[in-house]
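# give the three-dimensional model of this entry:
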Amino acid sequence: MAGGTAQVEERDLSASAFHTLVSFRLSAAGPRPGLLVVPPLSGHFAMLMRDVVIGLLPDFDVSLLDWTNVRHVPQPFGSFGFEDNILTVERAIRELGPGLNVLALCQGGVPALAATARLAEEAPHRAPQALVLMAAPVDPMANPTAVVRLIRRWPMLWYRMGAMAPVPRGFAGQGRRVYPAATQLAGLRAYLARDRERDGELARKFRADDGADPGVAPFGDLYTSVMDVDARHFAENLEQVFHICAITKGRLTCRGRTVRPEALQHTTLITVEGALDDIAAPGQTAAAHDLCIALPPRRRARIVVPDCGHFGLFHGRPCRERVLPAIREHLLSAG
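Next up is the predicted model:
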C-alpha cells in the first residue's frame, strides 16, 4: 500500500445502542492476524484513529470499537458506565477469537487492561495474544501532567452536577444527561491556544497537516469533531482512573470482582509513550508493567518515542514512520 491505494472491505460485526464493532480488511488479502483497536470514550469520534487503522491494515485484519454519540441513544436504553466499557471490550475480544492483538489508546487503556485481566483469570484461552497500551493513563500519578492536576483539582461532586447537561429536544436521546460536546470542544480549543503559544506539536499539525490523507480527513476536523459522552461514564472514568487510581490500588471492580492485572501470564504487554506527551506523560502507561507482575521479560516491551507528543503517537508522520513499525515488529513476533 505504500504510495498507492488498496480496496478495503468494511463490515459491521455486532452492535449495541452504545457501540458498533467494525471490521476492516484488505480485499483479496490472505489470512492475517486479528487486531482490535479500542479508541478512548472521552469525546472524540473513533475517526481520530484513522492513521493507525490505515497503517496496520497491510499486516492485520483490523477491528474497531466505534462508540456511539449518546445524544442519539434514547433514554430507555439506560446509561453506559465505566464497567460497561470494560465489558464491551471484553465481549469484542471474545467475539474476535483466539490469537487476537488489542491496541488501546489513551482513556481506552484502563478498560482494555481490565478486560484482558478478567479474561486472563476467567478464560485464559480467550485472553489476547498481545495488548498494546498507547498514551494510556494507567497510573496518572506516576508522572502527573497539567491535565491530570486540573482533573484532580475539582471534586467529583462538581463533575456529576456542574459539568453535565441534558441532551436538548430534537435528538433521539433528548433528556439524557451527558458531558456535552460543546463543553469538550471549549476545552480542546483552550488546549490548542496554549499549545500555539509554545509552538507545540498540536499547533504544528494545524499549520502543516501530516496525516495519511489530509485532503480526505483533515486533522483540524478530526480534532474538533466531538460527541456527547454519557454522564455516568464521564464521571466514573474520571473517578476510577484519575481521582482514586483504582486499578493501581487494587480497587477496580467489574461485576463485583476485583480486576487483577497480575493474572496476565501469556499476553505480551507493549506500552507506547511519547517522550514529549503533556497529556499522558512517560511513566503513566508504563506503570502497567508494574501491575502485570506475572509476565516474563520476553512478554514485555516499553517503547518511548523521542521528540513525539500525544497526538503524534496515533496521527501523522511520527505515527507512520516510528510508532507503527515498532508496534508491528513486536506484534508479529509475539506469538
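
# contacts, neighbours, all on C-alpha from now
OK.

# now do the helices in the protein.
Here the chain has its helices, by DSSP state H, at 50-56, 82-96, 109-122, 146-153, 156-161, 181-197, 201-207, 219-224, 231-237, 287-291, 316-318, 324-332.

# now do the last one: which elements does it pack against?
With contacts defined as 3 or more C-alpha pairs under 8 Å, 6 or more residues apart in numbering; DSSP states H and E, the packing partners of helix 324-332 are helix 50-56.

# helices or strands up against the helix it packs on?
Partner elements for helix 50-56 (3+ C-alpha pairs under 8 Å, 6+ apart): helix 324-332.

# please identify the buried residues of the helix it packs on?
L324, I327, H330, L331 (16 or more other C-alpha atoms under 10 Å).

# contacting residues for the second one?
Right, I327. I327 is in contact with V132, I270, counting by C-alpha atoms under 8 Å, 6 or more residues apart in numbering.

# against V102, how distant is it?
11 Å (C-alpha to C-alpha, to the nearest Å).

# returning to that earlier point: of all the helices of the chain, which one comes closest to H310?
helix 201-207 (8.3 Å; C-alpha to C-alpha).

# buried stuff in that closest one?
Here helix 201-207 shows E201, L202, A203, K205, F206 as buried, counting by 16+ other C-alpha under 10 Å.

# in terms of secondary structure, what does it contact?
Looks like helix 201-207 contacts helix 181-197, helix 219-224 (3+ C-alpha pairs under 8 Å, 6+ apart).

# closest to W67 out of those?
Closest among those, once you apply C-alpha to C-alpha, is helix 181-197, at 14.0 Å.

# which other residues reach the closest one?
So helix 181-197 is in contact with G43, E201, L202, A203, Y223, T224, V226, M227, D228, V229, going by C-alpha under 8 Å, 6+ apart.

# this one as well, want them side by side:
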Amino acid sequence: MMYHAYQAHADVMWPLRTMARAAVPMLLDDSLGLGGHPPHRQVAAACEVMRLAEMTHRRPDWGISSVRAQGREWEIAEEEVFHAPFGTLRRFVKVGAPAQPRVLIVAPMSGHFATLLRDTVRTALQDHDVYITDWLNARDVPLSEGRFGLDEYIEHVMRFLEVIGPGAHLMAICQPCVAALAATTLMSEDENPATPASLTLMAGPIDCRVEPTAVNKLATTKPIEWFEKNLISRVPWRFPGGGRRVYPGFVQLTAFMSMNKERHLNAFRDYYVALVEQEHDKAEATRTFYEEYMAVADLPAEFYLETVQRVFQTYDLPRGELTFRGRRVDPSAIRRTALVTIEGERDDICAVGQTLAAQDLCSRLRPYLRTHYVQPGVGHYGVFSGRRWQHQIYPLVRDVIHVSA
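The predicted structure follows:
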C-alpha cells in the first residue's frame, strides 16, 4: 500500500506541478514586460522551487560531451557495451584517443542512479578508458527477469569484467565495495583471465563493526523482518516492473533528507532567494545538485534486504562467513591484484577504518601491492566528487592503476 499511496499523491500533484512549470517562462518573459518586476520573479521562483522538489524516476543524462586531457579537448561518445536485465555496461569513449587503461566503475545501487558519479567518471576519463555499471530502476524491470540479490550483483560485476576483457581495473564506490571485493576474490581463486589488475575501494562498508556511524546503528536497531515488513513494497501494475517487490527509492531519499532536514530546507530557501535576486550561478549550482538528488531508483527487495542483513547486521565478509552461491568468499585468495582503499576523514556514512579493513582481509597480498589513504577534511561524497577528489585522491588512484597496467 505504501507505493500506491505515494503514486496516488504524485498523480494528484501532477497537474499543479505541470502548471507551475508552464508558468515560469511566461512570468519571466521580457517581451510581455513581466520579467523585470519583483512580484513576478517571486512567483516564478516559487514555481521553480516546487519543480525542483519533485521526485523523478528517470535517469538523468550523463551530460559528458567532452573532456580535456593531454592538452586538448576530446569528444565523448557513450556506448552500451553489454545489456543485462538489471543494468547496462556503459562505456565513455574518447573519440580518436589512443589506448589507455580500462577502468570499470561499480556504482552503488542505493536509491539513486549511477549518474550520481558523473564527476567520478569525468575525472577518470582524463587518463582512462572508462566503463560503468549503469543500474536500472527496479520498477522498470519485469517480474519475468527473476530475482536480483547480492549474489546476482556479484555475478553482474564478474560478467562485466569478462566482457571488458583481461587487464581491466575495478573501482567500487561506497555500497558495492563488498560485492567488488567478493567478485575479485572469486575470480582470483578461479584464475579467471579477467581478474582485475587493480581494485580500488572508496568509502565502502567492508567492516561496519569499526566505529559504527548513525547509518550503521540504524540497521541494527531492528530485526531484518522489520525492514521487510515496513520498508518493502510492490510496484504498481501500471509500470513495467508491476508486482515486483522493491525498496522504493522515495523511501531512501526521504530517509537521507530527514537526516539533514535543516540543511535541505535552507538550500531550497536559498535557491528561492537566488532566483529572485537573479544570482544565476548560485541558483544553477543548487539546481544541478537537486535535479540529480531528486531522481530516485527503486532497489530490488532481495538486494536491499540481503545487503542490510549480510553487510550491516551480521558482518558476513569480515567474519569469514560471506558466501556466493554457497561458496565461501575468502579475500586471502587475492594475490596479484593491487589493492587501494580510500576513506574520508569526516565521512558520517562510512567511518574511517571500515574500508581499511579490506587490507587485513587480503592477508596474502604483498606490501608493494597495498595502498591506503585517508583524505583530510572531506565527508562521504567528497571522496569521489569535488575538488579534493579531483586534485588529491584521483592522482593517487591513477598512479596505482598506471603502475599496475
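
# circling back: would you mind putting the helices and strands packed on helix 201-207 of structure 1 into a markdown table with mean neighbour count and distance to M1 of structure 1 alongside?
Putting these into a markdown table (neighbours: other C-alpha atoms under 10 Å; distance: least, C-alpha to C-alpha, whole Å) gives the following:
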| stretch | mean neighbour count | distance to M1 of structure 1 |
| --- | --- | --- |
| helix 181-197 | 14 | 33 |
| helix 219-224 | 18 | 21 |
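
# need the ones you listed in a markdown table with distance to E90 of structure 1, can you?
Formatted as a markdown table, those follow (distance: least, C-alpha to C-alpha, whole Å):
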| stretch | distance to E90 of structure 1 |
| --- | --- |
| helix 181-197 | 27 |
| helix 219-224 | 27 |
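
# P58 of structure 1: which of these is closest?
Across those, closest to P58 of structure 1 is helix 219-224 (C-alpha to C-alpha), at 22.5 Å.

# the closest one vs structure 2, mean deviation?
Compared with structure 2 after the fit, helix 219-224 of structure 1 shows a mean deviation of 2.1 Å (mean C-alpha distance after the TM-score superposition for structure 1).

# where does that helix end up in structure 2?
Mapping helix 219-224 of structure 1 onto structure 2 (TM-score structural alignment) gives residues 289-294.

# mind putting the buried residues of helix 324-332 of structure 1 in JSON lines, distance to P155 of structure 1 included?
Formatted as JSON lines, those follow (distance: C-alpha to C-alpha, whole Å):
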{"residue": "L324", "distance to P155 of structure 1": "38"}
{"residue": "I327", "distance to P155 of structure 1": "37"}
{"residue": "H330", "distance to P155 of structure 1": "40"}
{"residue": "L331", "distance to P155 of structure 1": "40"}
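
# burial of the residue mapped onto E9 of structure 1 from structure 2, as a residue count?
In structure 2, the residue matched to E9 of structure 1 (TM-score structural alignment) is A77. Using other C-alpha atoms under 10 Å, A77 of structure 2 has 13 neighbouring residues.

# residues in contact with A77 of structure 2?
Per C-alpha under 8 Å, 6+ apart, neighbours of A77 of structure 2: S65, F92, V93, K94, V95.

# which of the residues you listed are buried? Put it as a ChimeraX command.
In ChimeraX, this line selects whichever of the contacts of A77 of structure 2 come out buried by 16+ other C-alpha under 10 Å:
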select :92,93,94
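
# now do the longest helix seen in structure 2 against helix 249-259, angle only.
With secondary structure taken from DSSP H, structure 2 has its longest helix at helix 2-27. For helix 2-27 of structure 2 against helix 249-259, the angle by axes from the mean of the first three to the mean of the last three C-alpha atoms, to 10 degrees is 70 degrees.

# which helices and strands sit right next to helix 2-27 of structure 2?
helix 38-52, strand 233-234.

# ok so, going back, now, which of the contacts of A77 of structure 2 sits nearest E321 of structure 2?
For those, the nearest to E321 of structure 2 is F92 (36.8 Å; C-alpha to C-alpha).

# so what corresponds to that closest one in structure 1?
Under the alignment (TM-score structural alignment), F92 of structure 2 maps onto F24.
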